[in-house]
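K.L.:
Prediction below, plus the sequence it came from.
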Amino acid sequence: MKKTLLTVLSIATALSLFAGSSQTLAAKAWTGQAVKSSASVAYHDFKYKVDPTTFDIVVEREGIKEHVSVPLKPRAVRDVKKTVDRIEWTYPNDKVKVIVQKKNNKYLDIRIQSIGAEQFAWPTVQADNYMLPLGEGKRIPANDKNWKQFLKEEKMTWGESFSMNFMALNKKHYSLLFIIENPFNNEVSFQTKQKIGMTFEHEFPSINPKKEYGFRLYITDNDPVAVAKQYKEYVKEHQGFKSLEDKAKDNPEIKKLFGAPHIYLWNNQALESGNIRWQKIKNKLNEPIWSWIAELAERYAGGEAEQLDSVLNEMKQQQFANNYQKRIIVDTLNQVLKLKQLYLSDYFPVLDDAAKQAVAGGVEKLSEQKLYELNKNLLKSVFQDAIDDPEEWGRDQSNVLEEMRQMGIEKAWIGLPNWSNGLMNPAFVAKANKQGYLIGPYDSYHSIQKNEDKEWNTAFFPDSTLYEQATISNKKGVKIGGFLDRGRKLNPTFSLPSVKQRVEDILQDGILYNSWFIDCDATGEVYDDYTPDHITTQEQDEAARLNRMDYIAKEKHMVIGSEGGHDFASSTIAFAHGIETPVIKWNDKDMRENKESPYYVGGYGAAQGSIPERYVKQVPVKELYQHVYLDPAYSLPLFKLVYNNSVITTHHWEWGSLKIKDEVGSRMLYELLYNVPPLYHLDSQEWDNHKELISSYLKVWSPFHAKAVTQEMTAFKVLTPDRLLQSAEYGPNLKVIVNFSNKDLKHGHETIKARSAVIYDGKKRVTFNGNM
């Protein structure tokens, strides 16, 4: 559209008298702006009017006026200055300066500066409905009863709750798009007594020299595509946009994600029950090694000693070992396998050449991988033919890999719950790599413990000074607790040496990891650290997290992923867990504490290396949460419209594709529509339970994803009033239509079957039935 000149339509000024004798100028200015369009974004003409006394901004497009924010109560104003396209003023009582300016013929630039204020709340917004980047994206009608109930008196930290830095207010005729320029130290509170409203409040921390926050305000159509594409233009301008294809130029392994399901493959035990010949082990129950194993377990490994002694005595009187007895023995042997204290010459008199060499160099000097190798050989040396050769340990995992390949799963991201799982079975890691899969460990630098805990090794660092000298303090000087309030939070600006040491230690013996998953770093959970010796702002905290992920990605050539996946990390990470289904209502006691509740998600513990209930126990969710978190009528692909071909996003690992009862089929349809990898938790048992469902689904999903993930998401449409028939387009020739409803629906000349997806790849048509 032809560009026109900026014109001033009218200027009105008024004098206002406030408390005392001070006079201030309240200026109201209307300005007009031209329409400009590009290939993907249309800029709409609008005029605006500002009243400094109430911070009331009114915009007008095509004769329709809307308030940008609920006006503040009238207040004293000083130092008003105005030009054709700019106005500024000061609130002396609030200790705040405001600047509003039209920029680049496109948007209002609104800046709020502290001149002594500790916090300031603006804007308070109201709309017919909202398009918010909560996870992937949500449409929130202002009168919706479900959202009113969910958001009642709710407060959200901006950086943690919102995956991208914008909020869109849908008015009757157009949308007001706020892009947040300073994402740190912000909180959003909701009002729900009448229509849903939102208040945005910023804190100006005393430790932060940057005393400003603000917004770009755009006028867009009431359409998620228009909103997301406008934000994408901002991303390109502000931080740059890096596609997966661009990232793959630095690391071609990233292409293994294209069409790959995400699978956490569990087996926390190197030695499995099936590796033990139980009748032969009975002949060795009087060996002195058992007393030494019991002592080690009690001293170092969580203490199964009492149960072990009792079990050994029982087994001596029995013909066969029962499952409980097997569990105790297997668990205890796996615990002591991790210990540097296991070797004592009195108990292991006969060593092979490799073990002799390892012992001669000093067990305490062995790498973690070499220690496991030694300890496996030590146990084999005393139990002999009662246990398999160490090369045969962990074969259940290997069998799953073999069957996956046989059933046509050519690509997969394999996540191990801990790096030690791979170090205990490096042959398994090598096998996954050889099959063309990505495989990597879970890692974390978020929490730190003072003392080593073998069951939470990510929270321990060899640098003993970190716990006292590098942890985060709040404003009151109190240390912030770690996960589940255990330990403390580590200041990430001190972490890089420990990151490098840990990664080097893990990789030193050539383990064939080609991917790495970092917990928490892309969630937006960042902190101001008020510790006097190492004052750190949230912005510095975030930069340090990106720096450590960047080190692993670039220097160690790992395909890097993280929890959350918020867009500040989009140029660094290749994949993210948590955007699509985040953690559902963390503080609901029925889900987290009440074990008798049908909604209880399960605990973190697991017997014999199996998958913890928290990840595989299938449970329903409460009706309210079903609406808020899962109902497609409320979902919007805001993140995908910006980042589909930049960051691969899936569910949080607590809410994998099979976790929610009665929602498995609907989530498959969602994964197709939104181009989302399914996420599974598997061991040999879970694989046997679900392999037919998984393999048949992936025959449809994998080729679709492999194409769609290289394309921009170009369109999204809601095709029926109930919002249960939806379509998405990727690039010029790939389209998917999903019918989430329980009845067949007409679209054009076609009938889309109930609970089904139809994929159009050029002239090719593929259907999927989601009735699971």
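P.N.:
That came in fine, so what should we check first?
K.L.:
Please make it C-alpha for all contacts and neighbour counts, starting now.
P.N.:
Noted.
K.L.:
Where does Ser310 sit: helix, strand or coil?
P.N.:
The three-state label given to Ser310 by DSSP: H, G, I helix; E, B strand; the rest coil is helix.
K.L.:
Then the one 5 residues further on?
P.N.:
Recorded secondary structure, Met315: helix (three-state DSSP).
K.L.:
distance of Leu672 from Val616?
P.N.:
According to CA to CA, to the nearest Å, Leu672 stands 22 Å off from Val616.
K.L.:
who's more crowded, these two?
P.N.:
Set side by side, Leu672 and Val616 show more neighbours around Leu672, with 25 against 22, by other CA atoms under 10 Å.
K.L.:
That one contacts Tyr760, correct?
P.N.:
No. The pair Leu672 and Tyr760 does not pass the contact test of CA atoms under 8 Å, sitting 11.9 Å apart.
K.L.:
Now the common contact residues for the two.
P.N.:
With contacts defined as CA atoms under 8 Å, 6 or more residues apart in numbering, the residues adjacent to both Leu672 and Tyr760 are Val736.
K.L.:
Counting residues, which helix of this structure comes out longest?
P.N.:
Criterion DSSP state H: the longest helix present in the chain is helix 684-708.
K.L.:
Below is structure B, check it against A:
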Amino acid sequence: MKKKLFSLMLCCLMLFSVFAGGEEEQDRPAGGAPLNLENYLFLRTTGENSAKKVLVSPHNLEMLLLREDGTSLQLSSGINEQVWEVREQNDELIRLRQKEKELEVLFELKGSELRISFKSALVQHLTWPGFQASEELSFIWLFGNGRIVPLADEEWTEYLQGNHELYESPLWGFTTGKETIAWICETPFRNNLLIDDHNFTIEQQYLNRFGEEEKVFRLAWTDGSDPLLPARLYRSYLLESGQFISGEEKLSQIPQEGAERLLGSAQFYIWGYDELSTRDIKPDSWKPFAKALTDGSEQHKALLNLMDHDTKSNITEIAAGEWPSAYAKSQMTRGLSQAIRTIGADTLYDMFPQYLKPIETWGQGVSPSFIHELKNLGIERARLTVEGLHNPWNLPATVAAATEAGYLIGPYDSYHSIHPEALGETGESWETAQFNQELFETGTIQRADGSYYQGFAGKGRYLNPKAAWQVFRERVNGNLGIADFNFYFIDCDAAGEIYEDYNTNFPLSSEEAVDFRKTRLRWLRQDRGLIVGSEGTNPFMLPEIIIAEWGLSQPFSWESAEFNDRNSEYYIGGFWPPDAPAINFLGVPLPEVFKRRYFDAASRIPLLEAIHHDSVLVTNHWGADMFKFPEVTKELQLTQMLYLDVPLYNVNRDRLAEKGDSILHNYEFFSPIHREHGFDQLTDFSWLSDDKLVQMTEFDSGLRMIANFSDRKFEYQGETIQAMSLLTVMPDGELRYFVPLSEPGWD
């Protein structure tokens, strides 16, 4: 998961597509010699590109696109000189074979789409396709929502160096503006993308663990610039193979009440489980309250004995000090919450009514009080995620209040990492990684040499999804027994690492591991009737979920030490305090390189939405919500509206009081449009200005969104779009304007 950033870009940079030199040299192959057509086999295109031909060399698998004027475009360079036996050839098909390697390749042409499949009966490696990239190209790949960058950009080129898994981005393309080429890989596992300077190659690995292996690629091309062509090709593949599931079909499999709450909802992670929050102590009451608790009376001593040592120390500190620290306050309310679980809220209130606000207002994010405040703010539709179930006392009442308010609410869960029982006893573990010792010893992912992969953050191991099937259902059913959830979030399933597993108890190929993940996500939707979300945007996983947390913004703190350096201005924060972890709540500045890499509008394109907008709701990762990087919050809001994605926020009662106006401002524009068009198909994307900072998306309903990311106004069909604002043209011609709010102090 931590490598997602690199591999998403790299895998899409794909090596299959590159021009061989400048325009004047395109009638020559990569080696520079004149093009001799007798050295190639021909496939004849049909339709709009009927004058073009695909050329395949039976000597080395070099592949060219021959234009009608006789010039050529290199689709892939060849491999080491190897003669392939021609088994079959006509205008639409070429079948080649290498007998000694028991390797066969089939090229099938349908219109302007080429399908290439390799079959191997032996364990072997094949390095194909490959190319030496030209700086004249711009590459298109699925990174976040999608990106397009010129290869002449040294900053991006340096970032892309290395060896990367192909499965995290199985679609890519390139364009000069005059022509666009798109590739997808239907079978992305056991393929590595190797990038060395401007040399790009894919290494196909055939393990044949469970029989003959097949690798399948598809290629399409068009005249002009079409940055969404790779997405169109991948969507076509999903539809053709029966893998695409529309959002409407997914919603038809869950209770109508839950389905009606989804479109138009803003997304929230709610924090703070304790029964009592710092908001529930009356102003100027901290010191007298602490003095009363420590006055030595038997009743108060008994109350203190229900709290841990650290909490009692902080209460003593408050009683003796002048101004209580935020940490001491949070510890005091945490201790009082511990006591409530034994004596009850009514008893505590009866003991100290002079210091406590009314009971019905108690709680932090996970509380009926928060639900009421969110509803009173004006948020009519919301999807709430509870970050853990380690403190279930407030959950039933909170879930009941959320359901009554018309919201979706559900737990965060994960079956990616598993920890040994001994680690759980040290405090270094986390809730979702705790199962049982037998499963840790028998059901974890192994390499071919018998060693184990380390789990997330280097702790424990990774859990085999087949081995987890029984505990998965048991835990889910147990969680649903705690409260009447109508939503469920599974971390990592649409993003996490995918391995070949050599565990003799549960041997799995990468494909089988993915199938087991899909099965459990499908079970949540079809068998338990739940709205299902996951972390990640792997396009082959998205047919099974309705909410994808990652595409709109994503975490990247592992890319630079300064994000984790407490002395750095870019420190993203730790996991304290529990009701508002700094890593989720602290707004931080961004180094320019990261601002450009992740939030530059000119390089961002909606590839993900062009595949799945009518199937999946795309939102932020919880580690990079709408407020995490205040310098770019306006750009992020414009992108969200332009793609009709969904905003995600980390909140508790304090955060809602602070940011409520900003949340409501976004919601009031977004929600009505999303309720009608949240599952529209995104059909087109275009740049309306030369600097690519004015952009338009179009949807199959006729909806158009035009965003102006520049610092100057823009005229569109007689309408003025102010700098950093958005114009919506509704299907009936109605015009609506949106101007995002900036974060105070960050403009």
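P.N.:
Now that the structure is in, tell me what you want to look at. Note that the coordinates shown come from a computational prediction; the quantities given were computed from them, not determined experimentally.
K.L.:
Could I get the TM-score for this pair?
P.N.:
Overlay of the two chains. TM-score (TM-score structural alignment, normalised by the length of structure 2): 0.84; 680 aligned residues with a CA RMSD of 2.9 Å.
K.L.:
Apart from its chain neighbours, what residue comes closest to Met9 of structure 2?
P.N.:
Phe143 (5.3 Å; CA to CA, 6 or more residues apart in numbering).
K.L.:
Could you check how far the spatially most central residue of structure 1 is from Asp331 of structure 1?
P.N.:
Central residue of structure 1 (CA atoms, centre = their mean): Gly564, 1.6 Å from the mean position. Distance, Gly564 of structure 1 to Asp331 of structure 1, using CA to CA: 33 Å.
K.L.:
what's the answer for Val77 of structure 1, then?
P.N.:
Computed as CA to CA, the Val77 of structure 1 to Asp331 of structure 1 distance reads 71 Å.
K.L.:
can you check Phe320 of structure 1 too?
P.N.:
18 Å.
K.L.:
and if you look at Pro637 of structure 1?
P.N.:
Applying CA to CA to Pro637 of structure 1 and Asp331 of structure 1 gives a distance of 45 Å.
K.L.:
and if you look at Tyr625 of structure 1?
P.N.:
Taking CA to CA as the measure, Tyr625 of structure 1 falls 37 Å from Asp331 of structure 1.
K.L.:
More neighbours: which of the two?
P.N.:
Asp331 (22 against 16).
K.L.:
any idea whether the more buried one is helix, strand or coil?
P.N.:
Reduced to three states by three-state DSSP, Asp331 of structure 1 is helix.
K.L.:
Please, which helix or strand holds the nearest residue to Leu348 of structure 2 once chain neighbours are set aside?
P.N.:
Residue nearest to Leu348 of structure 2 in three dimensions, not counting chain neighbours: Ile340, with 6.8 Å by CA to CA, 6+ apart. In the assignment (DSSP states H and E), Ile340 of structure 2 maps to helix 326-343.
K.L.:
helices or strands next to the helix or strand just after that helix in the packing?
P.N.:
Next along the chain after helix 326-343 of structure 2, taking DSSP H and E as the criterion, comes helix 345-351. Secondary-structure packing of helix 345-351 of structure 2 (3 or more CA pairs under 8 Å, 6 or more residues apart in numbering; DSSP states H and E): no helix or strand packs against it.
K.L.:
what about 10 Å?
P.N.:
For helix 345-351 of structure 2, the elements it packs on are helix 298-304, helix 326-343, judged by 3 or more CA pairs under 10 Å, 6 or more residues apart in numbering; DSSP states H and E.
K.L.:
Same list (these) but as a markdown table, adding distance to Glu186 of structure 2.
P.N.:
Formatted as a markdown table, these follow (distance: least, CA to CA, whole Å):
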| stretch | distance to Glu186 of structure 2 |
| --- | --- |
| helix 298-304 | 62 |
| helix 326-343 | 52 |
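K.L.:
what's the most buried one of those?
P.N.:
Of all those, helix 326-343 carries the top mean neighbour count, a mean of 19, counting by mean count of other CA atoms under 10 Å.
K.L.:
for that one, packing partners?
P.N.:
Using 3+ CA pairs under 10 Å, 6+ apart, helix 326-343 of structure 2 sits against helix 286-293, helix 298-304, helix 309-320, helix 345-351.
K.L.:
Turn those into CSV, columns for distance to Glu511 of structure 2.
P.N.:
Formatted as CSV, those follow (distance: least, CA to CA, whole Å):
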stretch, distance to Glu511 of structure 2
helix 286-293, 58
helix 298-304, 55
helix 309-320, 49
helix 345-351, 52
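K.L.:
circling back to that earlier point, quick one: map the residue nearest to Met9 of structure 2 onto structure 1.
P.N.:
Alignment note: Phe143 of structure 2 maps to Leu134 in structure 1; criterion TM-score structural alignment.
K.L.:
residues near that match, how many?
P.N.:
By other CA under 10 Å, the residues close to Leu134 of structure 1 number 23.
K.L.:
tell me the contacts of it?
P.N.:
Taking CA atoms under 10 Å, 6 or more residues apart in numbering, we find Leu134 of structure 1 in contact with 158, 160-164, 167, 579-580, 582, 629, 635-636, 638-639.
K.L.:
nearest spatial neighbour of Asn185 of structure 1, skipping sequence neighbours?
P.N.:
Closest residue to Asn185 of structure 1 apart from its sequence neighbours, by CA to CA, 6+ apart: Glu203 at 5.4 Å.
K.L.:
One more: His125 of structure 2?
P.N.:
Gln205 (4.7 Å).
K.L.:
Specify the local secondary structure of that neighbour.
P.N.:
Per three-state DSSP, the secondary structure class of Gln205 of structure 2 is strand.
K.L.:
so where is the helix or strand harbouring Ala427 of structure 1 in structure 2?
P.N.:
Ala427 of structure 1 is part of helix 426-434, with elements assigned from DSSP H and E. Using TM-score structural alignment, helix 426-434 of structure 1 corresponds to residues 396-404 of structure 2.
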